[in-house]
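In: Give me a model of this one.
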Amino acid sequence: MEAKTTESDAEPVVCSQEWLSSLPKAKGITEDYTYQYQGFWFGSISLKGLIDCQQHFRPRQNDVFLVTPPKSGTTWMKAILYALLNRQKHHPQDAHHPLRQKTPHQLVPFIALTKPSEYDSFFLDSSSRIFACHFPIVCLPKSVTEDDDGSTNIKIVYLCRDIKDTFVSLFHFANNTGVRSSPISLEEAFHLFCQGTNLAGPIWDQILGYWQESLERPNKVLFMRYEELKSEPHTQIRRLARFLGRPFSPEEELMEMVDQITSLCSFGSMSKLQVNSTGHLLPGLSNSSFFRNGQVGEGNKCLTPEMAAKLDHITQEKFGGSGLKL
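Out: Here you go, the predicted structure:
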């Protein structure tokens, strides 16, 4: 069954239980069940947030959308974006920097968890509105993706990582939170991941959508890889700053501003902060669950050779001919 669209000339979707029951349903990884909408899979909370965003989001000048597959460096990039865009007002070495007082999720909200009436309330102390989401590009509001006249200059930053590492991180996350009613086994999670019924999956389709858009509109979409951000953070942060129209000045380079942002936002620094090790983003979803280890190559260590080979095969098959390599 095809889900309704949310274009201006279509009947608005009401995300009711009755409407949810009309959608294809499958088991999920981080939630017990997911629902298929516009070709991708979402939990009920994420889907409600998506519908709200599609129907009520109104762009503003210099808005930034950070998009990731779940467990692909979202929290890290939230911190980097906030520090980068607000570096004039909040120096990275300031002992009272907002990132030392609040979690990245408080400063850069998930739009799926934010009521439309609260879209502006998070950014009273920020130079730009920065929203995070896991939405595929076909699901983003058209006001975000079709800003062809440049009137609002909305930028989309997309970050993804090795598929095997993403899956392993997602599996641990699912069992380290209280969102599921019961733990999920590695084998079942792997089966569902390969089927694509995880949040915002199939992951390959989501990644390809942003990859292709970044090739067609490089001034609109910046495609970034987690592994490159880990291995060459200074180069990638400078690249990000240029894309956002906020390049580092010669004076900032002399004062080692890139180093300071890198240090402030590092896994080691952020995971030690009390604000990130206590409290909850949502009931059952602790702030500490977003800081596990952030390592590269964990997929090859944790998966059986057969599992790793299967994910590599699917990835090669899905990305074949696209020019994309992860």
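In: contacts, neighbours, all on C-alpha from now
Out: Fine.
In: Could you find the closest non-adjacent residue to Gly43?
Out: Among residues not flanking Gly43 along the chain, Thr34 sits closest, at 4.5 Å (Cα to Cα, 6 or more residues apart in numbering).
In: pretty sure that neighbour is in a strand, no?
Out: Yes. Assessed with DSSP: H, G, I helix; E, B strand; the rest coil, Thr34 lies in a strand.
In: you'd agree it is up against Trp41?
Out: Yes. Judged on Cα atoms under 8 Å, Thr34 makes contact with Trp41 at a distance of 5.8 Å.
In: what sits in contact with each of these two?
Out: Taking Cα atoms under 8 Å, 6 or more residues apart in numbering as the contact rule, Thr34 and Trp41 both touch 197-199.
In: Name all residues that make contact with the residue nearest to Gly43.
Out: Residues in contact with Thr34, defined by Cα under 8 Å, 6+ apart, are 25-28, 41-44, 197-199.
In: quick one: Gly279 and Glu256, what's the gap?
Out: Plainly put, Gly279 is 33 Å away from Glu256 if you go by Cα to Cα, to the nearest Å.
In: any idea how far Leu113 is from Cys133?
Out: Separation of Cys133 from Leu113 (Cα to Cα) stands at 9 Å.
In: State the three-state secondary structure for Thr315.
Out: Look at Thr315: counting by three-state DSSP, its state is helix.
In: my read: it touches Ile203, true?
Out: No. Shown here, Thr315 and Ile203 do not form a contact pair, counting by Cα under 8 Å, at 9.7 Å.
In: Compare neighbour counts for the two and give me the winner.
Out: Ile203 (27 against 19; other Cα atoms under 10 Å).
In: please give me the structure for this one as well, since I'd like to look at both together:
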Amino acid sequence: MEIPDSSLMKQLSRPELFDFEGVSMVQYFTDNWEKVKNFQARPDDILIVTYPKAGTTWISYILDLLYFGNDAPERQTSQPIYMRVPFLESCFKMMPPGTELADNLPTSPRLIKTHLPVQLVPKSFWEQNSRIVYVARNAKDNAVSYFHFDRMNMVQPEPGDWNTFLQKFMEGKNVFGPWYDHVSGWWEKKLTYSNLLYMFYEDLVEDTGRELEHLCSFLGLSTPIEEREKITKGVQFDAMKQNKMTNYSTVPVMDFKISPFMRKGKVGDWKNHFTVAQNEQFDEVYKQKMKNTTVKFRTEI
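Out: The predicted structure is shown next:
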């Protein structure tokens, strides 16, 4: 896929949000729903789950290197991450749907990513007892990242200005529904489903090596320490931002003139965006929405 040309950008009209089984969605994630719903998982599949802009590509790349970094070095240089780790519910005109890409993956295990809230995940993943890695990011940084992503991604609804977007975020009117329901729904699932590892973006930023160790023990991998150190170096934000196979610069629907797909990858960048009033309002809403869950986040490290 070539770098996008502006004519393609102009032809794309931004999608409208609509309610889909109680969750805000756009057609690009519902057009192939029958196949998504009936997707056949396998016991050795690893499903990567995040709310959008919570470290999806990061964790995908880490897992890809853990499993296939040594066997197939050319895979790392010739195939973009979104082909190696298909986006299950995606249905974009410019490439095969995610279900088809996943079905055709030659690897074992298959690494598959999704942004679906817990109640919409194909039931075969539970039936097969597939392993699931969930990454959650604090709401303030997640909102900022999602805002910049929506500005540059033509297959997302028009975000409006920062204040407009933030109000929508607090109301849960984003693609894939409310952040609050997503992170707490998956947190609850962990209580009854033991094959789920729940990770935090902030922990990954603070100490990637330590989190890599947790990941290996969850997956039953005995990756040698020098291999883990090499991976830790390779997945640092600046390295991935420069890497054409992980930085999404080959995707024709993203306008890098507006913002890069990988912007900062920091914890606490929300402080550069929230006004005092916005922050106070956000904290109020947050307290309300999160009062029934025990999941706790750090907004700085």
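In: what's the TM-score for these two chains?
Out: The TM-score (TM-score structural alignment, normalised by the length of the second structure) is 0.84; 278 aligned residues with a Cα RMSD of 2.4 Å.
In: More neighbours: Cys133 and Leu113 of the first structure, which one.
Out: Using other Cα under 10 Å, the more surrounded residue of Cys133 of the first structure and Leu113 is Cys133, with 23 against 18.
In: That one matches what in the second structure?
Out: Correspondence of Cys133 of the first structure to the second structure, assessed by TM-score structural alignment: Thr114.
In: In the first structure, which residues correspond to stretch 276-285 of the second structure?
Out: The aligned range for stretch 276-285 of the second structure is 305-314, by TM-score structural alignment.
In: contact partners of that stretch?
Out: Identification of contacts with stretch 305-314 of the first structure by Cα under 8 Å, 6+ apart yields 163-164, 190, 194, 299-300.
In: hmm, try it at 10 Å
Out: 162-165, 167, 187, 190-191, 193-194, 204, 299-304, 315-320, 326 (Cα atoms under 10 Å, 6 or more residues apart in numbering).
In: Check the mean deviation of it from the second structure.
Out: Compared with the second structure after fitting, stretch 305-314 of the first structure deviates on average by 2.1 Å (mean Cα distance after the TM-score superposition for the first structure).
In: Can you give me the buried ones in that stretch?
Out: Of all the residues in stretch 305-314 of the first structure, those buried under the rule 16 or more other Cα atoms under 10 Å are 307-308, 311-312.
In: Stretch 201-216 of the first structure now?
Out: Per 16+ other Cα under 10 Å, stretch 201-216 of the first structure contains these buried residues: 201-208, 210-214.
In: Okay, and which of the residues you listed map to helices?
Out: Applying DSSP state H to those, the entries found in helices are 203-208, 210-214.
In: Tell me the spacing between the residue nearest to Ala136 of the second structure when sequence neighbours are not counted and Phe176 of the second structure.
Out: Ranked by Cα to Cα, 6+ apart and with sequence neighbours excluded, the top spatial neighbour of Ala136 of the second structure is Phe200, at 4.9 Å. Going from Phe200 of the second structure to Phe176 of the second structure by Cα to Cα gives 19 Å.
In: try Thr232 of the second structure
Out: Taking Cα to Cα as the measure, Thr232 of the second structure falls 30 Å from Phe176 of the second structure.
In: Those two - which one has more neighbours?
Out: Comparing Thr232 of the second structure with Phe176 by other Cα under 10 Å, the one with more neighbours is Phe176, at 23 against 18.
In: centre of the chain versus stretch 50-60 of the second structure, how much separation?
Out: Relative to its chain's centre, stretch 50-60 of the second structure lies at 3 Å (Cα atoms, centre = their mean, to the nearest Å).
In: how about that stretch, aligned to which bit of the first structure?
Out: Aligned by TM-score structural alignment, stretch 50-60 of the second structure falls on residues 68-78 of the first structure.
In: hang on, the earlier thing: what do Thr315 and Ile203 of the first structure both touch?
Out: Common contacts of Thr315 of the first structure and Ile203 (Cα under 10 Å, 6+ apart): Ile163.
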